[in-house]
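> Give me the fold of what follows.
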Amino acid sequence: MLSPVTDTDGAPFWGYARQGELRVQACTPCGELRFPPRPCCPHCHSFESGWRRLCGHGRIWSYVVPHPPLLPDYAEQAPYNVVVVELVEAPRIRLVGNLVAEAGARLDSVPPERIRIGARVQVVFGADGLPQWVLERA
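Below is the predicted model of the structure:
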């Protein structure tokens, strides 16, 4: 399977994810949340930042089910989904991942016909630390 490629700015995100926490970069002076991580705040231009823990709730903003699979490492799990999730606490931040039945489940564990734009989801983390999403219970 694939592993995240980390850089200096994004390394803390992946470190927290491996611990099962969803955190995003927050500007210290203005409090603006930002993702992807970067050295300078696009709003106030400060270089001071920290990492804010989020609840991990969101809504599916968009999704795709690639046919044939776009990633050879995932071919055995096709058809799989890729979702874009808008975070409840930070609507301008959208994260990409897979909708799964439970943490660590196969990428094909949710049938494509169950995926809906606007569906409420919660972040979970697989053993590899990659953020995944599960449907919230109504």
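> CA atoms for contacts and neighbours, from now on please.
OK.
> Grab the nearest non-local neighbour of residue 99.
residue 133 (4.7 Å; Cα to Cα, 6 or more residues apart in numbering).
> swap in residue 126?
Residue 126 sits nearest to residue 104 (Cα to Cα, 6+ apart), 4.2 Å away.
> Tell me the secondary structure of that neighbour, please.
Here residue 104 is recorded as coil under DSSP: H, G, I helix; E, B strand; the rest coil.
> and it, what is it in contact with?
Shown in contact with residue 104 (Cα atoms under 8 Å, 6 or more residues apart in numbering): 125-127.
> before we move on, the earlier item: is it true that the residue nearest to residue 99 touches residue 123?
Yes. Under the criterion of Cα atoms under 8 Å, residue 133 makes contact with residue 123 at 4.6 Å.
> quick one on the thing from earlier: mind checking how far the helix or strand encompassing the residue nearest to residue 99 is from the chain centre?
Per DSSP states H and E, residue 133 falls inside strand 131-135. Averaging C-alpha positions (Cα atoms, centre = their mean, to the nearest Å) puts strand 131-135 8 Å from its chain's average.
> and for comparison, fold this next one:
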Amino acid sequence: MLTPVIDPDGAPFWQYAAQGELRIQACADCGELRFPPRPCCPHCQSFGTTWRKVGGRGRVWSYVVAHPPLLPDYAEQAPYNVVVVELADAPRIRLVGNLVSRPGAPLNSLSPDRVRIGARVQVVFSDDGLPQWVLERP
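Just a heads-up that it's a prediction; the model follows:
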């Protein structure tokens, strides 16, 4: 399985995720949320940073179902979905992940015909701290 490339700006995101928390980088001066994490606020140019806990609810904004040929690490799980989720309490923030049947389930655990744009989802975390998504109404 591929692991995320963790840079100094994004490291806190992954540390919180490993603890089962979804936190988004925020400007310490103007309060604007930003994702992906970066050193400077695009709104006020401050370098001050905090990490704000968010509720983890959202809606599927877009998705794709991956079919072979794929990277070898994922070929056995195809077809599987990749979703873009717009957070309910931070609508300008969109996260990429997978919609699964339960926390820690394989990427192909949810039938592709169950994925819909606009579906309400909730964040869950795999055993290795990777944010995933489950349907609010399975």
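> thinking again about what came up before, what distance do you get for the residue nearest to residue 99 of the first structure to residue 23 of the first structure?
Using Cα to Cα, to the nearest Å, residue 133 of the first structure is found at 15 Å from residue 23 of the first structure.
> Looking at those two now, which is surrounded by more residues?
For residue 133 of the first structure versus residue 23, the count of surrounding residues by other Cα atoms under 10 Å is larger for residue 133: 28 against 21.
> I'd guessed residue 40 of the second structure sits against residue 50; true?
No. If you go by Cα under 8 Å, residue 40 of the second structure and residue 50 don't touch, sitting 11.8 Å apart.
> Geometric centre of the first structure: which residue is closest?
By Cα atoms, centre = their mean, the first structure has its centre lying nearest to residue 95, at 3.8 Å.
> Show me what that residue aligns to in the second structure.
For residue 95 of the first structure, the aligned position in the second structure is residue 95, judged by TM-score structural alignment.
> Quick one: classify that match as helix, strand or coil.
What three-state DSSP gives for residue 95 of the second structure is strand.
> do the same with residue 16 of the second structure
Secondary structure for residue 16 of the second structure, judged by three-state DSSP, is helix.
> How about the contacts made by it?
Neighbouring residues of residue 16 of the second structure by Cα under 8 Å, 6+ apart: 22-23.
> can you do 6 Å?
Shown in contact with residue 16 of the second structure (Cα atoms under 6 Å, 6 or more residues apart in numbering): no residues.
> My guess is the match of residue 95 of the first structure contacts residue 82. True?
No. Residue 95 of the second structure is beyond contact range of residue 82, at 10.4 Å (criterion: Cα atoms under 6 Å).
> Please determine how far residue 17 of the first structure is located from residue 77 of the first structure.
Remark: distance between residue 17 of the first structure and residue 77 of the first structure (Cα to Cα) = 23 Å.
> which one of the two has more residues nearby?
A count of neighbours by other Cα under 10 Å puts residue 17 above the other of residue 17 of the first structure and residue 77, at 19 against 14.
> Now do the same contact list for the more buried one.
residue 129.
> how much space between it and residue 6 of the first structure?
With Cα to Cα as the criterion, residue 17 of the first structure and residue 6 of the first structure are 12 Å apart.
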